[in-house]
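Peer 1: attaching a predicted model along with its sequence, questions to come.
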Amino acid sequence: MGEVKVAAPIVAKPEHHEASGKATRAMLKSSRSEPGCIQYDLHEEQGNPGHFVFLERWKSAQALEEHMAMTWHNNFLAESGGKLEKLEVKKLIDIKE
């Protein structure tokens, strides 16, 4: 199996959207430096503060697993506990014509 694409929507509780935004941005540099990372982008839904989406591309399922085991990833999860309404990891497949 080859490249893995991920959409990870995150919704912060209203009282934590600023702190959650800071925590999500802190993930960018470290995650992008991983050897298996092709793309790691963060977006916020226009008009909906605290509604974030990570769009990720990894060289393989193994690279994604390694990312999810990284210290900064686990620190983000620990720091976000109780501050989020939703956190999902959706693995995507391409749809061909």
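Peer 2: Arrived safely. Numbers count the residues shown, from 1 in each chain.

Peer 1: please make it C-alpha for all contacts and neighbour counts, starting now.
Peer 2: Fine.

Peer 1: who's in contact with stretch 40-51?
Peer 2: Contacts with stretch 40-51, where a contact means Cα atoms under 8 Å, 6 or more residues apart in numbering, come from 9-14, 16-18, 20-21, 24-25, 28, 31-32, 52-57.

Peer 1: adding another structure so you can compare the two:
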Amino acid sequence: MQTAFIRVTVRPDHADRDARAMLDLVEPTLGEPGCIAYEFCHDLDDPGLLHCFEHWKTCQALDDHASTAHMRALLDEFGSADRTLGFAPHLSLS
């Protein structure tokens, strides 16, 4: 089993838009082979901080998730010039 906790800091003026982009990942991600859980939420204290919890059957399933079309689209969206992240996402694996 592989569990990932991801914190993404975004520009506060784009937090709602970026949160919607992350929410759009939930349904297709839950349909991926090996996905046990995929949850997303805003930080209650920091509007520019987004959290994601992922639980996968195998490390390979998590690796495969990173190369899906919906993940690539999200990364392209977050990487666009007008939405530069405050810093790189923080990823913790267990």
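Peer 2: Alright, I've got the coordinates. Model, not experiment: these values are computed from the prediction.

Peer 1: now residue 27 of the second structure: how far from residue 69 of the second structure?
Peer 2: 13 Å (Cα to Cα, to the nearest Å).

Peer 1: pull up the overlap in contacts between those two.
Peer 2: Counting by Cα under 8 Å, 6+ apart, residue 27 of the second structure and residue 69 have no shared contacts at all.

Peer 1: and the strands in the first structure, which stretches?
Peer 2: 4-12, 37-44, 51-58, 84-87, 90-92 (DSSP state E).

Peer 1: residues in the second structure aligned with the second one?
Peer 2: The alignment of strand 37-44 of the first structure onto the second structure (TM-score structural alignment) covers residues 35-42.

Peer 1: follow-up on the earlier one: kindly reformat the strands of the first structure as CSV containing mean neighbour count.
Peer 2: Shown next, in CSV, are the strands of the first structure (neighbours: other Cα atoms under 10 Å):
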stretch, mean neighbour count
strand 4-12, 20
strand 37-44, 17
strand 51-58, 20
strand 84-87, 15
strand 90-92, 12
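
Peer 1: okay, these in JSON lines with distance to residue 67 of the first structure next?
Peer 2: Shown next, in JSON lines, are the strands of the first structure (distance: least, Cα to Cα, whole Å):
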{"stretch": "strand 4-12", "distance to residue 67 of the first structure": "12"}
{"stretch": "strand 37-44", "distance to residue 67 of the first structure": "8"}
{"stretch": "strand 51-58", "distance to residue 67 of the first structure": "9"}
{"stretch": "strand 84-87", "distance to residue 67 of the first structure": "16"}
{"stretch": "strand 90-92", "distance to residue 67 of the first structure": "14"}
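
Peer 1: other residues contacting the longest helix seen in the second structure?
Peer 2: When the second structure is parsed with DSSP state H, its longest helix is helix 15-30. The contact list for helix 15-30 of the second structure (Cα under 8 Å, 6+ apart) reads 10, 35-42, 47-50, 65, 70-71, 74, 78.

Peer 1: show me what counts as buried in it.
Peer 2: Within helix 15-30 of the second structure, the residues that qualify as buried are 15-16, 18-19, 21-22, 25-26, 29-30, counting by 16 or more other Cα atoms under 10 Å.
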